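>>> Quick one, structure for this:
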Amino acid sequence: MSAARPPLAVTGIGLVTPAGPGTGPTWQGVLDARATAAIDPELAGLPVGISCRVPRFDARALIGGRHSWRLDRATHFALVAAREAVADAGLRPAEWDGARVAVVLGSAAGGVGSYEQAAQRFAVRGAAAVSALALPAFLPNMAAGQLAIDLGATGPVLHTATACASGAAALHTAALLLHAGACDIALAGGTDAMITPVCVAAFARMGALSRHGDPAYASRPFDGRRDGFVLGEGAGFTVLERHADAVCRRVPIRALLVGVGSAADAHHPVAPHPQARGLEAAVRQALAEAGAGVADVDHVNAHGTGTRLNDRAEAGMIERLFAHRPPSVTSAKGALGHTMGAAGAVEAALTVLTVQHRTVPATAGFAEPDRDTGRIDLVHGGPRRQRVRLALSTSAGFGGHNTALAFAPGG
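Sure, this is the predicted structure:
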């Protein structure tokens, strides 16, 4: 493979997911194919009462009590995951040139939990009950702004909002900034905390959420009995640098981001294109930028939501595009649920770990295929040891947004 653009080095990863805060617990959780869905007491009385929440997350301890109470839960996740990614990359914010550091953060809903709380107080007690800190807590850009403040990053600070593809779009945008010379270090990722009464009620009314009686089998991507996703929460971040800069810093390179692509379905507000044309176009763009062809792809970390329409369209695209050399396929949403705007960033990080460790996690919750999904090589039953020369992470979102990221080994 000869890349059309110089590859970018992934030098740091940070994760906060329903498998636990930290990259280690998350990676182990998906390797174990352990479903994190559980009955959620905070959703009692709603049409769907299960979720995938981040466990053992103490914002006061992890961030600092005097600061954390002002921030939305999504920002809590972002701060913890971003700090882990920066430390993993061997970077010290007190020593870097902040003007050459970019922050790109994706989110589907911003601080929606804080917004719902403010709206409820207004409805019950009037305008005087709304906190002066409400807007800084729920405006969509504020998580990125808080990261910039926390890390002293004074370069481009941007927010991407492409629904469930937001985190992947953040990595795409960060790659463009690095290639354009607008920064030397880019912290890119996504965060969301949408397990709220209004969000759950809205998704349930759309018929998007699983209503399976047993939480352990509710999230089952590509399974013949899938009936929707389980709402999750969390954050994922990567540190991206030019390959030459990472080599000069003499830091371990987890993987290389060798291609990015984005394309729209222009089809329907919430349903994917039946043939996943936008997602296919994004994949082809990412491969072209990587200087690769479909035969070079060994693995796909799929969007794989567990809804009937998404899995059918995505499986059909994978079968059609890779007809002569099927890649291994997995979906992390069986274990982690759907973390919404964080999903693309979390799954990109997991793809990096798959390339680095030569191990493809199994798809939790999968038991049996159907005619829509049964012709792809879905890893299930246990992780698969596999050398991965080129891997794709695919993401799609309401509005017809699609992003594909291509990763290769770092050395």
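>>> all contacts plus neighbour counts: C-alpha atoms, from now on.
Noted.
>>> State whether Thr173 is indeed within a helix.
Yes. The assignment for Thr173 (DSSP: H, G, I helix; E, B strand; the rest coil) places it in a helix.
>>> How about it: what's its closest non-neighbour residue?
Leaving aside its chain neighbours, Thr173 sits nearest to Val104 (7.2 Å; criterion: CA to CA, 6 or more residues apart in numbering).
>>> I have a second one here; can you model it like the first so I can compare?
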Amino acid sequence: MSRRVVITGIGAVTPLGTGVEKFWEGIKANKVGISYIDMFDPSRIGVKIAGIVRDFNEEDYFGVEGCFDKKEARRMDTFTKYAVVAAHEALTDSGTNFKDIDPYKVGVIVGSGIGGVDLTLSEYSKYLEKGPSRISAFYIPMMISNMAAGTISMKTGFRGANFDITTACASGTHCIGEAYRKIKDGYLDACLAGGTESTRQEFTFGGFANMKALTKSDDLTRASIPFDKERSGFVLGEGSGVIVLEEYEHAKARGAKIYAELAGYGETCDGYHMTSPMPTGEAAAKGMMLAMEEAGLKPSDIDYINAHGTSTGLNDKYETAAIKLAFGEEEAHRVKISSTKSMIGHLLGAAGAVEAVVCAKTIQEGLIHATVGYKVPDEACDLDYCGNGNIEQEVNAVLSNSLGFGGHNATLCFKRVVD
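Predicted structure coming up:
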């Protein structure tokens, strides 16, 4: 059995705003959602900025069906709250609650790169000060990274496949890809899929800073500058992206709004290094090739690549090499490429999911966003990164890349729906 899979709902919590409308308006305006750290004194770690969700007020969701009340909120870590709100928006946007489908045929696959690290640190502080008897009885179920998916299931009643995937920065993309496969192969008829992350502690920033992954720039518009020769590390961010994936015939029968078809998924592993991508780009290229092959497309069919584009020296250089391998030199120089991280920073396990939302809107509206802040060309990154502003054109097919620590590569291929 092989069935078509489409996106019929999208939801997002991002540093550019909570809700897809705010997020997409910020993207179109090339607004930078990166801001100065004020959750703690950043002077000890030398990192001053982050992609912080500023407008998320949990009280706005108290009593909202499908979200949480005050008591429930006290028993959820922030990463779970973000996911619940993004999932609620996506499901609302889809225009259905899928009650016409067997609940065991509707799934929730939402991942996180880290899970409840904020809660872990606060509970560990209690443990050190007052002993193990003061650790919250809710600590474990609040902290574990699968709880976002589990909580969404409790809120929706969806009882099909329910799990999270933790593959660092590729988590959200892998979750969407696996949901796609389950619908395509008939195990599910619909699925909420995506990723979520909240990283607000000095401890977390310190860990990334000590491995030299984060930029120390304090220039908000020139800190996250993927593919730019002056890039100096990524900007740590947070948020959530969730999409509704649905079997095409079911979506068509109910007259659903369809953003795009998810037509291909490639997944590989570098088997090379803990943090560095493979220098040749071979494995990441293979992931792109597999996604295009499954979608029945050639490099010449792809209009746009939403790059992993982290703004680190190695990622951007090696991702460029991977694109050249997958596309060939001529097509690699033709295709439009940009990085959403230039505006919101790196959302870790949520990054690929939020970028999937961008791909859906790109196809729907025919707008390829710029890599904001890009100014200085790098001879090692010599492709078209949309450094001169947004491009308005018909977009029929896109790839979205995610490359995670540990060598985890995932690529999604979206295309315009043609009956």
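>>> TM value for the aligned chains?
Put the two chains on top of each other and the TM-score (TM-score structural alignment, normalised by the length of structure 1) is 0.96; 407 aligned residues with a CA RMSD of 1.4 Å.
>>> and for the lengthiest helix in structure 2, what span of structure 1 is it aligned with?
Of all the segments assigned as helix in structure 2 under DSSP state H, the longest by residue count is helix 78-94. Using TM-score structural alignment, helix 78-94 of structure 2 corresponds to residues 73-89 of structure 1.
>>> swap in stretch 127-138 of structure 2?
Taking TM-score structural alignment, stretch 127-138 of structure 2 hits residues 122-133 over in structure 1.
>>> Can you pull out the residues in contact with that stretch?
Contacts with stretch 122-133 of structure 1, where a contact means CA atoms under 8 Å, 6 or more residues apart in numbering, come from Arg70, Ala118, Ala119, Arg121.
>>> distance between the ends of that stretch?
14 Å (CA to CA, to the nearest Å).
>>> Would you mark the buried spots in that stretch?
Val130 (16 or more other CA atoms under 10 Å).
>>> Mind listing what's buried along stretch 201-216 of structure 1?
Ala201, Phe203, Ala204, Ala208, Leu209, Ser210, Arg211, His212, Pro215, Ala216.
>>> nope, stretch 131-151 of structure 1 is what I was after
134, 136-148, 151.
>>> How many neighbouring residues does Arg92 of structure 1 have?
A count of neighbours around Arg92 of structure 1, defined by other CA atoms under 10 Å, yields 10.
>>> give the contact list for the nearest residue to it once chain neighbours are set aside.
Spatially, and ignoring its direct neighbours in sequence, Arg92 of structure 1 is nearest to Val86 (7.5 Å; CA to CA, 6+ apart). Residues in contact with Val86 of structure 1 (CA under 8 Å, 6+ apart) are Gly12, Ile13, Gly14, Arg92, Leu187, Val239.
>>> for the fourth one, helix, strand, or coil?
So that's Arg92 of structure 1. Secondary structure assignment for Arg92 of structure 1 (three-state DSSP): coil.
>>> swap in the fifth one?
Put simply, Leu187 of structure 1 is strand when judged by three-state DSSP.
>>> what's the counterpart of it in structure 2?
So, by TM-score structural alignment, Leu187 of structure 1 is matched to Leu192.
>>> Now which residue in structure 2 aligns to Gln275 of structure 1?
Match for Gln275 of structure 1 (TM-score structural alignment): Thr280.
>>> How many residues are close by that match?
Neighbourhood size, Thr280 of structure 2 [other CA under 10 Å]: 15.
>>> Distance check, it against Lys324 of structure 2.
Going from Thr280 of structure 2 to Lys324 of structure 2 by CA to CA gives 10 Å.
>>> got it, and Ala193 of structure 2?
Counting by CA to CA, the gap between Ala193 of structure 2 and Lys324 of structure 2 amounts to 30 Å.
>>> Can you pick out the residue with more neighbours from those two?
Using other CA under 10 Å as the criterion, Ala193 of structure 2 and Lys324 rank with Ala193 on top: 33 against 19.
>>> got the buried residues for stretch 13-24 of structure 2?
So stretch 13-24 of structure 2, judged by 16+ other CA under 10 Å, has buried residues Val13, Thr14, Pro15, Leu16, Gly17, Thr18, Gly19, Val20, Phe23, Trp24.
>>> Residues touching that stretch, excluding its own?
10-12, 26-27, 31-34, 51-56, 82, 85-86, 89, 237-241, 343-344, 358, 361.
>>> most neighbours, which of the contacts of stretch 122-133 of structure 1?
Within the contacts of stretch 122-133 of structure 1, most neighbours by other CA under 10 Å means Ala118, with 19 neighbours.
>>> check contacts around that one.
Val130, Ser131, Ala134.
>>> Tell me what angle the host helix or strand of it forms with helix 73-88.
Here Ala118 of structure 1, judged by DSSP states H and E, is contained in helix 112-125. With axes from the mean of the first three to the mean of the last three CA atoms, to 10 degrees defining the directions, helix 112-125 of structure 1 sits at 160 degrees from helix 73-88.
>>> Helix 112-125 of structure 1 vs structure 2, average offset?
Here helix 112-125 of structure 1, set against structure 2 after superposition, deviates by a mean of 1.3 Å using mean CA distance after the TM-score superposition for structure 1.
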